[in-house]
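S.K.: need a structure here:
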Amino acid sequence: MNIEQEWPEPVVRVQTLADAQVIPDRYIKPPTERPHTSSAPGGAGSVPMVDLGGLKRGAAERQATMLAVSDACRHWGFFQVVNHGVSLELMARMREVWKGFFDLPMEEKQAYANSPVTFEGYGSRLGVKKGAILDWGDYYFLQLFPQSIKNYDKWPSLPASLSRETTEDYGEELVKLCGVIQNVLSLTLGLDEGFLHREFGEAGAGLRVNYYSKCPQPDLTLGLSPHSDPGGLTILLTDDHVKGLQVRKGGSWITVEPIPDALVVNVGDQIQVLTNGRYKSVEHRVVVNEATERLSMAFFYNPQDDLLIHPAKELVVDGTSPMYKPKTFKEYKLCMRMLGPRGKMLADAMEAT
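M.R.: The predicted structure follows:
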């Protein structure tokens, strides 16, 4: 599969459209995909919240915490965590410095414009299909790990407060949190705690800072179309005050209620494949609003690019069969880059027949 070198059409920054009276046709979703018509009535509950502090307490609390994480991954694919060990001061600093980037004059941000080759830098679309209906959002994407692929030329040097140290420190703390969650998921599968670490190989990680501008017609568009994450684990730092993230649960879209100092965790497609469907990635989307912008930061923790990802043999037992065909993560994410967010289509395409 060839990687496109340039975007198929001129890139328009959504920030430049925020004060318009109407949104351009390129952002208007089909009627069945708009927020007000595709949302089923509530009643499916709320995304679980897990206090990870229980992992450091007595045996009973540790077991209860692990069970809560496992249940959330089996039945929701999403959960919020508190007492997660990530510095609250560092989380606040990340919000501050990255908001500073998006507040820069447009000509200064444009110096960091990205391309479909790596997606690193300042972007405004996912996928390279010509004529695609676009989402109402801009972003900045960086590769953080492994060190061998980190390209500081893609890191912004402006504003002055946006130091590499802040983003790198944050990335290191989230790698540790992902390691804790990997241990829990491995043990709750009945395997040793190093299982997912081994299956991921030399794990990679990236950060996408999402900026959803205010929108004059939020009922016609989405900040991010429904999709499941293609990687392993995603840790999301959300806006403490502005809602936007929605998770599909059955026939309903459930809005994630922000919890102060919490992080949102979700399972990606690669863990669904590795666990032979025991833990499931789940569709989610972002809605926008007319009154204010919203900033969120998605940290993606992924298997090594060239490792073949397939259901673990330990989980294909008792007469069951592998549910998914093998594919490297590199092959998988190239499909996502070509097509953009497309529900659960990519994971479904890997199902064994």
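
S.K.: C-alpha from now on. contacts and neighbour counts both.
M.R.: OK.

S.K.: Report the separation between the residue nearest to P156 when sequence neighbours are not counted and D138.
M.R.: Excluding its sequence neighbours, the residue lying closest to P156 (Cα to Cα, 6 or more residues apart in numbering) is Y112, at 6.9 Å. Counting by Cα to Cα, to the nearest Å, the gap from Y112 to D138 is 13 Å.

S.K.: To compare against the first, here's the next sequence to fold:
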Amino acid sequence: MSFLQSWPEPIVRVQSLSESGIQKIPNHFVKPPSDRPFNIMDTKTTSINVPLIDLENLNSPNEFVRKETIDGISNACREWGFFQVANHGVSHELMEKTRAVWNEFFQLSLEEKQKFANSPVTYEGYGSRIGTEVGAKLDWCDYFFLHYLPEALRDENKWPRLPVSCRKLVSEYGQELVKLSKRLTTILSIGLGLNEDYIHQSFGGNNETSACLRANFYPKCPQPDLTHGLSPHSDPGGITLLLPDTDIPGLQIRRDNNWLTVNPIPNAFIVNIGDQVQVLSNAIYKSVEHRVIVNSKKERLSLAFFYNPGGDKLIKPAHQLVTKDCPVLYSPMTFNEYRSFIRTKGLTGKCQIESLKSPR
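M.R.: As a prediction, the model looks like this:
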């Protein structure tokens, strides 16, 4: 892959714009009328509870309870592409401390945060845009992106040095979410009728599987009906574990051509299927288009942990899932090749995975 060494246009931090007291957002954040999140304040009529799975049931001595839990996750992946997990084994205290330390980071001076400013080469660091196209419509979001796996890409010196507990907490949090991700990919594989380690091995096993964290900060926005925190997209990778802001919902998923606001459950993770799992499952599991709305009264923060194939792993439908009635739907592509589209074009719905479909 080849990317620009610097962003094609000057970077203006969204948080700085918000804190300046502007009443109108700059034009490069204003979405075309057809893409705007109309009626975003009417959450009572658009909110929804995605399936909630109690992972503690997997430890039940009752085989029926264990099977019912696996089937519940499999059905959620087929019908929703999203579900929430409770009793997942990650310390609630660690979750809260990690969320708090990222909130502290975004309240640091701009000068301190700028020391970790990112570039399109790796996206690692403090950023404010996705995609390198000149003149693109931008999202109302600042973020910090870092690599956790594989070990060769992990460089804690690129992680925030302040607050002083940040690097230690992020390391512990990442370790726990890798464990949870491995557990979930095992369940997903079983739900497809594959060997339990099929997805894990397809991602590259213990040595090549990649994982990264993106801390998303959504400042208050004076015109939330004109822009997005994150534009509509499906996640390009494997699976995503989201620790949302439970005080004010912001995640919306597309279902039956409607945008529905997800109600987050305290101390639960929102899990969604990425494009690579849709490809591996030959579209039995679905990656679903989603977006993030912003708010005029309150800032928000969420932590998205991405568990992905290694960059050089060729991802294609599992041959066990290809039949005469269900032929191969997608052409093989490495994850590096796949995500280069996102890093160039930005977030563009599901057009990338649709372009992979094999000609009939």
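
S.K.: Counterpart of the residue nearest to P156 of the first structure over in the second structure?
M.R.: Using TM-score structural alignment as the criterion, Y112 of the first structure maps onto F116 of the second structure.

S.K.: and what of C215 of the first structure?
M.R.: Taking TM-score structural alignment, the alignment pairs C215 of the first structure with C221 from the second structure.

S.K.: more neighbours, Y112 and D138 of the first structure?
M.R.: Remark: of Y112 of the first structure and D138, D138 carries more neighbours, 23 against 18, as counted by other Cα atoms under 10 Å.

S.K.: Tell me the residue in the first structure aligned with L55 of the second structure.
M.R.: In the first structure, L55 of the second structure lands on L52 (TM-score structural alignment).

S.K.: Do I have it right that that match meets F79?
M.R.: No. The criterion here is Cα atoms under 8 Å, and L52 of the first structure misses it with F79 at 11.3 Å.

S.K.: What sits closest to R337 of the first structure if chain neighbours are left out?
M.R.: G127 (4.8 Å).

S.K.: Quick check: which element contains that neighbour?
M.R.: For G127 of the first structure, there is no enclosing helix or strand under DSSP states H and E.

S.K.: What does G311 of the second structure correspond to in the first structure?
M.R.: Under the alignment (TM-score structural alignment), G311 of the second structure maps onto D305 of the first structure.

S.K.: Same check on V294 of the second structure?
M.R.: Match for V294 of the second structure (TM-score structural alignment): V288.

S.K.: Surely its match is within a helix?
M.R.: No. Counting by DSSP: H, G, I helix; E, B strand; the rest coil, V288 of the first structure is not found in a helix; it is coil.

S.K.: helices or strands up against the biggest helix by length in the first structure?
M.R.: Longest among the helix segments of the first structure by residue count, using DSSP state H, is helix 164-188. Secondary-structure packing of helix 164-188 of the first structure (3 or more Cα pairs under 8 Å, 6 or more residues apart in numbering; DSSP states H and E): helix 59-75, helix 88-102, helix 195-200, strand 294-302.

S.K.: and the ones you listed as JSON lines, adding mean neighbour count?
M.R.: Formatted as JSON lines, those follow (neighbours: other Cα atoms under 10 Å):
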{"stretch": "helix 59-75", "mean neighbour count": "18"}
{"stretch": "helix 88-102", "mean neighbour count": "17"}
{"stretch": "helix 195-200", "mean neighbour count": "18"}
{"stretch": "strand 294-302", "mean neighbour count": "23"}
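
S.K.: So which of these is nearest P159 of the first structure?
M.R.: helix 88-102 (5.9 Å; Cα to Cα).

S.K.: so how much does that closest one differ from the second structure once superposed?
M.R.: Helix 88-102 of the first structure, aligned to the second structure and superposed, deviates on average by 0.6 Å (mean Cα distance after the TM-score superposition for the first structure).

S.K.: So which elements touch that helix?
M.R.: Helix 88-102 of the first structure is packed against helix 164-188, with contacts defined by 3+ Cα pairs under 8 Å, 6+ apart.

S.K.: Just the angle for the helix it packs on relative to helix 88-102, thanks.
M.R.: Here helix 164-188 of the first structure points in a direction 120 degrees away from that of helix 88-102 (axes from the mean of the first three to the mean of the last three Cα atoms, to 10 degrees).

S.K.: Show me which residues of helix 164-188 of the first structure are buried.
M.R.: 167, 170-171, 173-175, 177-179, 181-188 (16 or more other Cα atoms under 10 Å).

S.K.: chain center to stretch 246-262 of the second structure, what's the gap?
M.R.: On the basis of Cα atoms, centre = their mean, to the nearest Å, stretch 246-262 of the second structure is displaced by 14 Å from the centre of the chain it belongs to.

S.K.: Please read the previous query as pertaining to stretch 165-180 of the first structure.
M.R.: So, by Cα atoms, centre = their mean, the centroid of stretch 165-180 of the first structure is 15 Å from its chain's centroid.

S.K.: what's the mean gap between it and the aligned bit of the second structure?
M.R.: Using mean Cα distance after the TM-score superposition for the first structure, the mean distance for stretch 165-180 of the first structure is 0.8 Å.

S.K.: what's that stretch aligned against in the second structure?
M.R.: By TM-score structural alignment, stretch 165-180 of the first structure lines up with residues 168-183 in the second structure.

S.K.: for stretch 255-268 of the first structure, same thing?
M.R.: The aligned range for stretch 255-268 of the first structure is 261-274, by TM-score structural alignment.

S.K.: list the buried ones in that stretch?
M.R.: So, applying 16+ other Cα under 10 Å, buried residues of stretch 261-274 of the second structure: 261-265, 267-274.

S.K.: Output the residues you listed as TSV; include the columns secondary structure and distance to I342 of the second structure.
M.R.: Listed next are these as TSV, based on DSSP: H, G, I helix; E, B strand; the rest coil; distance: Cα to Cα, whole Å:
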residue	secondary structure	distance to I342 of the second structure
T261	strand	24
V262	strand	24
N263	coil	27
P264	coil	27
I265	coil	30
N267	coil	30
A268	coil	28
F269	strand	24
I270	strand	22
V271	strand	21
N272	strand	18
I273	strand	17
G274	coil	13
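
S.K.: With that, I have no additional questions.
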